[in-house]
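Q: Provided below for reference: sequence and predicted model.
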Amino acid sequence: MASTRASPACGNCRSRRIKCNLLRPRCSQCARAGLGCTGYRSQSDLLFRDQTKSTIRKLHASSTRVVAPNKHATSWSPVVTRPTFNVEELAKKVFSDNFAILGDGCKHWMDSGAENPSSATISLTSVGLAALAVVHKDPDMMDLARRKYDFAIRVLSKAIISHKGSGIEQFIAGSFILFIFEMITCDNHSSSNAWQKHVHGAAAFFGYFCSTNGLPVSPVKEIIEICYTTTLACLISGKKVPYFLLELPGRFGASSDTSESDEDPLLSAMRLFAIMSTLVNIRALANQSFSPRNQLVVLAIKKDQALHNWASSLPASWTYHKLPMGQQYIYQDVWYAQMWNYYRLARILVNRIIIDNCDIVSPAMLPGDIFKLQHAQSYAAISFLSQEIYSSLPFMFNLEQMAATSLPLSAALFFTITLLQSLLELTDKAALIQDWSSPASNILGERFTFTKSIVMQNLR
């Protein structure tokens, strides 16, 4: 954090070194001078004002500074001093404030990793550094973030080679967190989907953890997040969902015959995951031509009915509503908004399977007019469900940007990127790129501009 108080004055008053009365939209000084007021810095700019290039210079200088030789001493040696400011501690705070995807475990790793940092701590530090570098356009900070990222990769690689069972939870989290780094630093086609490698790596660690230590006592949001993100990565890359993830809902007691009355929200989320992961595998089979097309259509229609049953059996806590004015849905919290969007994505996927296979099957093979009717309904459903997803984004971004210290980079951003990349596989790309940001831009205005640019950068 800056050692001196950052001036909140507008750009003109700071450059003219005069007092600013901070009036909006134009201060009095600019009005008297007939100048167009350049506006005020955001809260994050004030908070992180001196924590980029100047911090790097301090760190480099502190590690190499030497004292002048004492003329009365017989010899002298370099003196290494501790830096007055720890940029990595700031990076950890940035992560905990903005990327708390894995819950309270992140804070525990940060508190316990001061002397012997874990793979999770190293990974989240690299993400925090990269976030600061992107926001402040600082190449030195990004270089430091990449070196920390490389260190995290080496730690994870060593863990894989050594087959250590201890600390596997942190290896899972470390690999999963690195997918955020890949999204932040994505700047070309070759790296745009590199995050999938880390998600698959986290899933592999998780499978190993389950085989050696068994499952946790109950399903938790962190596990659910890894399951869903891995499934979306499989959808994007055309792979099948790993078997050990497919069997998780049943092992947690969330199979299709689970009692649906007063069901725990986490178990409901696992039931939805069971349907979605099956649909991803059906699409993979369809792409590989392993099954008769008409059978895939029948199976997809059954899964669509299962999705309708899932939605109709949810407890009242899942309820959401649309605001009377504007394109925005309101939920109990961000987690419920994410789960509803996973549901919408699953329904889009099932309708895409129906359309693709009906287009291939000859009319003579269709068992009746029901297929032709379903084909038309599927097109309408995809369009409607896509718009519902777009209308849920303003709530997610608005809720996460309420904190004064929040950066424009957040957990909602990375959920959105993953979701939209999945939609690119199922819907018209041109329509998606044109439509997805309209509700959020209309409601959030200019503060959504930076976030939108990061998302668009990842929609290759």
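A: Now that the structure is in, tell me what you want to look at. Just so we're clear, the structure is a prediction, and the values are computed from it rather than from any experiment.
Q: hey, let's count contacts and neighbours off CA atoms from now on
A: Fine.
Q: for residue 177, grab the count of nearby residues.
A: By other Cα atoms under 10 Å, 28 other residues sit near residue 177.
Q: which SSE is it in?
A: Using DSSP states H and E, residue 177 maps to helix 168-184.
Q: following that helix, which helix or strand comes up?
A: Using DSSP H and E, the helix or strand that follows helix 168-184 towards the C-terminus is helix 195-213.
Q: what angle do the following helix or strand past that following helix and helix 168-184 make?
A: Note on helix 195-213: by DSSP H and E, the next helix or strand toward the C-terminus is helix 221-237. Angle, helix 221-237 to helix 168-184, by axes from the mean of the first three to the mean of the last three Cα atoms, to 10 degrees: 50 degrees.
Q: and helix 221-237, what's buried?
A: In terms of neighbour count (16 or more other Cα atoms under 10 Å), helix 221-237 has its buried residues at 221, 223-236.
Q: kindly report the same for stretch 452-460.
A: 452, 454, 455, 457, 458, 459.
Q: and the helix or strand the second one falls within, what other elements does it pack with?
A: The reference is to residue 454. Following DSSP H and E, one finds residue 454 within helix 449-458. Packed against helix 449-458, as judged by 3 or more Cα pairs under 8 Å, 6 or more residues apart in numbering; DSSP states H and E, are the following elements: helix 411-424.
Q: other residues contacting the helix it packs on?
A: 98-101, 180, 183, 229, 232-233, 235-236, 338, 345, 393, 396-397, 400, 432, 451, 455, 458-459 (Cα atoms under 8 Å, 6 or more residues apart in numbering).
Q: let's see that with 7 Å instead.
A: 98-101, 180, 232, 235-236, 396-397, 455, 458-459 (Cα atoms under 7 Å, 6 or more residues apart in numbering).
Q: quick check: longest helix of this protein.
A: The helix that spans the most residues within the chain, counting by DSSP state H, is helix 369-400.
Q: got the buried residues for that one?
A: In terms of neighbour count (16+ other Cα under 10 Å), helix 369-400 has its buried residues at 371, 374-375, 378-379, 381-382, 385-398, 400.
Q: next, the angle from that helix to helix 411-424.
A: Angle of helix 369-400 versus helix 411-424, following the same axes, to 10 degrees, is 160 degrees.
Q: next, the one to line up against it:
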Amino acid sequence: MVYRGRPSKSCRECRRRDIKCDKKKDACSQCARAGLSCSGYQNPTDLIILDETPTTAEKVLRGRSLQRQSSPDPLSTRLLPTVLQRAKYLYISQYVEDKPATSLFSYMQVFYPSKSDDFPLLETVINAVFMATFSSLQGCQPALYHAQVGYGSALSLTRKAIQSPKEALLDRTLFSILLMSVFERMANSERQGFNLRNRHLQGAFELMSFRDKGQFTDEGGITMFLHLTELVVLDCLANEVDIPPRFLSLRQKALENGADTSSLRWRFLDLMLQYAQLECSASSTAAVEDAIYRAKTLDKHLDQLSKHLPSFISRRQSPEPPNTSATRSDIYPDYNTQRCWNNIRVVRIQLARIIREQYARILGKTNDDSSIMGELHNSNQRAVSLSSDICLSVPCKGTRGRLPYRITSIQSSTLLFHLYVAKDMFSGPAESRLSIPERLQYLKERQPPSRHKSWDDLLYDSHKMPQNVWEVWLRIGREDYSI
């Protein structure tokens, strides 16, 4: 008889799904949110006693002997569960812990782990995403191979799911398809010239259009709809195409059926949607004044939206001259606040670019070129100011101990994208004053060694550097682009 301690205070379902249980008296919130029947809690005064009989010990020893005789392949069937477990913990540490509940990645814990005999599609997709993340962060090509095999199985299971009228309408089916779109980006982003078109997006909003209107007031349904909005917008921006009319119809359906439009995330993605439509029309429209008006209006709304974000300590607003202690950076209360501010700044920088391009088209064709030159100057100054804020948000080497939070490799990819957008506004003394090379180095050091060459190609090789900043995001971004 072996004493194994006291039982867990969590309910059985939360222990099975490997998530945190809030231990509410009647039933835990995690079970209620996932629509599961809470099994209740064990008596904390009980003891766990393991009956280790001679027969049990002999069985364990026999099993270990068979394991030693099996293939030494590090990703063989014998060892794959161990690698998968490592991949799962790595994914959770990067995406789920301490993340906003609105993130699609955090929302995964509502469904996972699922019983494979209940819904094998979601199980297969999630395991493929785990392995793809592990491959990306650890440079493990065998893990990517197993991830791609799992993805192939998921495609077959998806076809079966959408052919079933019952399964096609389940949250889990839609969630699986959204995760498959995430997998495509994650598994293909290292390839040069990879296809940016996301093949699962149209299927996702077609599937959502057949679901009942209650999805737009349900917490899980609106989370998935907002993530779908983000994926569609980024796909259109990277490929320089307009928003699909079918998706706009779905969005109108959401508005008509009581979707909550008051959240900062909804408002930001709504402005992103308008910005994507402006990007598509600005290069071809003859109405320059209309494009300028729309860009200025969006910039104003984004500026107002940023005022709802938590504040931070800004170097530029302190009495200290900005050209002293160049390695110092602004101080944000947490990483999520830093990310949200910079996400807004990147879009505003792109709007400033549109304004400059539109004014340049009419320069010399009007009777008031001095006014146009003034507008060009103001727009350029606004972009420089926003870019400076992005640069100062990124720490330099040696500032780690003063940060109130830790920056993971996933998060450093996001900050590197922000800095990539901002650094094009500077050269020479300005770049030195803002310590841009030191900030790039700080972020690069937080990337796995297997990705350093990709970063160097992106940052310093003009032949491999995409012209479209949103294509860069699809290549290196590993988080939600939202607030």
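A: Okay, I see it. Treat the numbers as computed from the prediction; the structure is a model and nothing was measured.
Q: now, among the buried residues of stretch 452-460 of the first structure, which is nearest to residue 117 of the first structure?
A: Distance ranking of these against residue 117 of the first structure, using Cα to Cα, places residue 454 first at 29.6 Å.
Q: tally of neighbours for the nearest residue to that closest one once chain neighbours are set aside?
A: Nearest residue to residue 454 of the first structure, sequence neighbours excluded (Cα to Cα, 6 or more residues apart in numbering): residue 184, at 7.6 Å. By the criterion of other Cα under 10 Å, residue 184 of the first structure has 22 neighbours.
Q: cool, and residue 136 of the second structure?
A: 19.
Q: how much space between it and residue 217 of the second structure?
A: Distance of residue 136 of the second structure to residue 217 of the second structure, computed by Cα to Cα, to the nearest Å: 36 Å.
Q: and for residue 139 of the second structure?
A: 41 Å.
Q: next one: residue 429 of the second structure
A: Distance, residue 429 of the second structure to residue 217 of the second structure, using Cα to Cα: 52 Å.
Q: please apply the same query to residue 292 of the second structure.
A: Taking Cα to Cα, one finds residue 292 of the second structure at 36 Å from residue 217 of the second structure.
Q: for residue 363 of the second structure, same thing?
A: Residue 363 of the second structure is 49 Å from residue 217 of the second structure, by Cα to Cα.
Q: any idea whether whichever residue in the first structure pairs up with residue 266 of the second structure is helix, strand or coil?
A: Under the alignment by TM-score structural alignment, residue 266 of the second structure pairs with residue 270 in the first structure. The local conformation at residue 270 of the first structure, judged by DSSP: H, G, I helix; E, B strand; the rest coil, is helix.
Q: which residue sits closest to residue 270 of the first structure, ignoring its sequence neighbours?
A: Ranked by Cα to Cα, 6+ apart and with sequence neighbours excluded, the top spatial neighbour of residue 270 of the first structure is residue 249, at 5.4 Å.
Q: pull out the buried positions in the helix or strand where that neighbour lies.
A: Using DSSP H and E, residue 249 of the first structure sits in helix 248-251. For helix 248-251 of the first structure, the neighbour count (16+ other Cα under 10 Å) marks 248, 249 as buried.
Q: before we move on, back to that, helices or strands next to the longest helix of the first structure in the packing?
A: Using 3 or more Cα pairs under 7 Å, 6 or more residues apart in numbering; DSSP states H and E, the elements in contact with helix 369-400 of the first structure are strand 329-330, helix 334-360, helix 438-444.
Q: redo that, cut-off 8 Å
A: On a contact count with 3+ Cα pairs under 8 Å, 6+ apart, helix 369-400 of the first structure meets strand 329-330, helix 334-360, helix 411-424, helix 438-444.
Q: which of those sits closest to residue 210 of the first structure?
A: Residue 210 of the first structure lies closest, by Cα to Cα, to one member of those: helix 334-360, at 23.8 Å.
Q: on that earlier part again, the helix holding residue 177 of the first structure vs the second structure, average offset?
A: Averaged over the aligned pairs, helix 168-184 of the first structure sits 4.0 Å from the second structure after superposition, using mean Cα distance after the TM-score superposition for the first structure.
Q: now that helix against helix 449-458, angle please.
A: For helix 168-184 of the first structure against helix 449-458, the angle by the same axes, to 10 degrees is 100 degrees.
Q: now helix 168-184 of the first structure: how far from the chain's centre is it?
A: Centroid separation for helix 168-184 of the first structure versus its chain: 11 Å, with Cα atoms, centre = their mean, to the nearest Å.
Q: what of stretch 298-306 of the second structure?
A: On the basis of Cα atoms, centre = their mean, stretch 298-306 of the second structure is displaced by 22 Å from the centre of the chain it belongs to.
Q: now that stretch on the first structure. Mean distance?
A: Compared with the first structure after fitting, stretch 298-306 of the second structure has a mean deviation of 2.8 Å; criterion: mean Cα distance after the TM-score superposition for the first structure.
Q: which residues in the first structure does that stretch align to?
A: Going by TM-score structural alignment: stretch 298-306 of the second structure matches residues 303-311.
Q: quick one: contacts for the residue nearest to residue 270 of the first structure?
A: For residue 249 of the first structure, the contact set (Cα under 8 Å, 6+ apart) comprises 255, 267, 270, 271, 273, 274.
Q: go again using 10 Å as the cut-off
A: Residues near residue 249 of the first structure by Cα atoms under 10 Å, 6 or more residues apart in numbering: 219, 224, 255-256, 267-275.
Q: pick out whichever of these sits closest to residue 199 of the first structure.
A: residue 224 (12.8 Å).
Q: ok, now how distant is residue 179 of the second structure from residue 470 of the second structure?
A: For residue 179 of the second structure, the distance to residue 470 of the second structure - Cα to Cα - is 20 Å.
Q: I meant to write residue 133 of the second structure there.
A: Taking Cα to Cα, one finds residue 133 of the second structure at 21 Å from residue 470 of the second structure.
Q: who has more neighbours out of those two?
A: Set residue 133 of the second structure next to residue 470 and count neighbours by other Cα under 10 Å: residue 133 wins out with 26 against 20.
Q: in what helix or strand does that one lie?
A: Residue 133 of the second structure belongs to helix 120-138 when assigned by DSSP H and E.
Q: mind listing what's buried along whichever helix or strand comes after that helix?
A: From helix 120-138 of the second structure onward toward the C-terminus, using DSSP H and E, the following helix or strand is helix 141-162. For helix 141-162 of the second structure, the neighbour count (16+ other Cα under 10 Å) marks 143-148, 150-151, 153-155, 157-158, 161-162 as buried.
Q: just give me how far helix 141-162 of the second structure sits from the chain centre.
A: Computed by Cα atoms, centre = their mean, the chain-centroid distance of helix 141-162 of the second structure equals 21 Å.
Q: mean shift between stretch 346-354 of the first structure and the second structure?
A: In the superposition with the second structure, the average deviation recorded for stretch 346-354 of the first structure is 1.5 Å (mean Cα distance after the TM-score superposition for the first structure).
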